[in-house]
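Asker: quick one, fold the following:
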Amino acid sequence: RAEMMILDIQRCDLNIENNNRSHHTELNGVERLIVRRGQTFTIILYLKPDSPEFRIGRTKLTLIAETGPSPRRQSDTKVSFSVGDSTVDTEWSASAITDPSGNTVSVCINSSPDSPIGLYSLTLTQGKQETNLGQFVLLFNAWCSSEYV
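Answerer: Predicted coordinates for the structure are as follows:
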C-alpha cells in the first residue's frame, strides 16, 4: 500500500477578488472572502518548492469549516469533508486540481445550500497536521435553486 503524501503548504490565497465577484459580493470590498451558500468558490494552495506533488488517492486532504462560538457537528456548525475529484452541489464538498508546474493546488469548495450563515474558519487537515487557511463569510443565496430564502 502506498504511503500517503503530506503537502508542505507555503500559503493559502483565498482568491477574494474573483470569488467575491462570482458570488455578487464584490461591492463589500476585497478585505474579506464573502461567499453565498450552495455555490462553489476556489482557493489556491501554494506549495513549498520541496513539497510532494498533489495526487488524488496519494494525498488525503480534509477540510473543516466551523462557525459560531462552539462549533458542533450535530448543529451543522462544524463540517468536515474530503477533497476528491468532484464537488456535489447539495452538500459541503471539495475537489482539487494541480497547476502543471506542480507549485499550486486549486481547491474548489461547495457549501451546503442549507448551511448556517455566518463567519466561518477553514482548516485543512492532513493526518495529524492542521493548517489554518483563513476565514470567510457565508451568506444566503437568492441565485441558488435549492436555497429556501
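Asker: from here on, contacts and neighbour counts on C-alpha atoms
Answerer: OK.
Asker: ranges for the strands of the chain?
Answerer: Taking DSSP state E as the criterion, the chain carries its strands at 9-13, 33-36, 40-47, 62-67, 78-84, 93-98, 104-110, 118-126, 129-139.
Asker: show residues contacting the last one.
Answerer: Which is strand 129-139. Residues outside strand 129-139 that contact it (CA atoms under 8 Å, 6 or more residues apart in numbering) are 11-12, 14, 32-37, 116-125.
Asker: just the buried members of the residues you listed?
Answerer: If you count burial by 16 or more other CA atoms under 10 Å, the buried members of the contacts of strand 129-139 come out as 12, 14, 32-37, 116-117, 119-125.
Asker: give me the buried positions along stretch 124-139.
Answerer: 124-126, 133, 135-139.
Asker: now it, how far from the centre of its chain.
Answerer: 8 Å (CA atoms, centre = their mean, to the nearest Å).
Asker: doesn't residue 71 make contact with residue 119?
Answerer: No: the pair residue 119 and residue 71 fails to qualify as a contact (CA atoms under 8 Å) at a distance of 11.5 Å.
Asker: how about this one, so we can line them up?
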Amino acid sequence: MALEISKVELHVKENNKEHRTDDVSVKRLMVRRGQNFKITLHTNRQFQPDTDTLIFTAETGPKPSEEKGTRCVFGYPKLTGAKKAWTVLVQESGRSSMTLAISSPADASVGSYNLYMREGSHATPQSITNMVLLFNPWCTEDWVHLPKETERQEYVMAEEGIIYRGSADRIGPLAWNFGQVRLQHMCVL
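Answerer: The predicted structure is shown next:
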C-alpha cells in the first residue's frame, strides 16, 4: 500500500521563529535558505525506511526548471545527480506520522515555492505546502552572509533606520521606515 498523506503540520510558529521571520508572518511558512525547517506528515500507515522511498519536488516561478535551479527533485533515501540539491532527513517516525527536517541549498532561488511529495516512482505527487524561501545572512554559505550580528540587525531586521539623501555637496540624514514587516502583504510572495 502506497504511503499517503492525510494531514501536514508545518510548525509555522516554531519554524518562522527559528528562521527569524515570525515578525513577518505567523500564518505562512517563511524560511531561509541553507537552514533546516521541520514538518510533520500524518500518513495512512507507518513509514518503512528500508522499503519506502520519499520523493520531493520543490518548484518556484512560472516555468520551474532544474537547469535554471527553480525546480529540484530530492528524496529519502538521498537521490543522486540533483542540481542544487535540497535535503530531507527523517527525525521521527511513528505509527501514522513522521517528522522531517528539510533544507534547501544556500544558493537556492529566493521566492514562493510549491513543495510536493510522493512515495515511490509511480505514485501521484501530493501537495505539501506553498511556502516562501528567503535569503539567509546568518548562513555562512549564503552569498548574502553578513558576518556581524550588528549588521544583520541593522540591514535585515530593522523596521526603521536612517537613509542619506542630497547632492555630493550637501548630504543629510533622514529617518526612514523600511517597511520590511509588510512583506507578507506583497503579492509577489
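Asker: what's residue 65 of the second structure aligned with over in the first structure?
Answerer: In the first structure, the residue equivalent to residue 65 of the second structure is residue 72, according to TM-score structural alignment.
Asker: so how far is residue 99 of the first structure from residue 149 of the first structure?
Answerer: 37 Å (CA to CA, to the nearest Å).
Asker: same drill for the two, tell me which one is more crowded.
Answerer: Neighbours per residue (other CA atoms under 10 Å) separate residue 149 of the first structure from residue 99, with residue 99 holding more: 13 against 9.
Asker: have a look at how far, on average, the longest helix seen in the second structure is from the first structure.
Answerer: Across the second structure, the longest stretch assigned as helix under DSSP state H is helix 12-18. Helix 12-18 of the second structure, aligned to the first structure and superposed, deviates on average by 0.5 Å (mean CA distance after the TM-score superposition for the first structure).
Asker: list of residues touching that helix?
Answerer: The list of residues contacting helix 12-18 of the second structure from outside it, by CA under 8 Å, 6+ apart, reads 22, 25-31, 37-38.
Asker: same thing but at 10 Å, please
Answerer: Residues outside helix 12-18 of the second structure that contact it (CA atoms under 10 Å, 6 or more residues apart in numbering) are 10-11, 20-32, 35-39.
Asker: that one aligns to what range in the first structure?
Answerer: Aligning helix 12-18 of the second structure against the first structure (TM-score structural alignment) gives residues 16-22.
Asker: buried stuff in the matching stretch?
Answerer: 16-17, 19-21.
Asker: sorry, back to before: okay, and the common contacts of residue 119 and residue 71 of the first structure?
Answerer: If you check residue 119 of the first structure and residue 71 against CA under 10 Å, 6+ apart, the residues they both contact are residue 65.
Asker: please tell me how far the closest residue to residue 144 of the second structure other than its chain neighbours sits from residue 34 of the second structure.
Answerer: Distances taken as CA to CA, 6 or more residues apart in numbering put residue 137 closest to residue 144 of the second structure, at 5.3 Å, once the chain neighbours are dropped. Distance from residue 137 of the second structure to residue 34 of the second structure, counting by CA to CA: 10 Å.
Asker: what touches both of those two?
Answerer: Shared contacts of residue 137 of the second structure and residue 34, defined by CA under 10 Å, 6+ apart, are found at residue 106.
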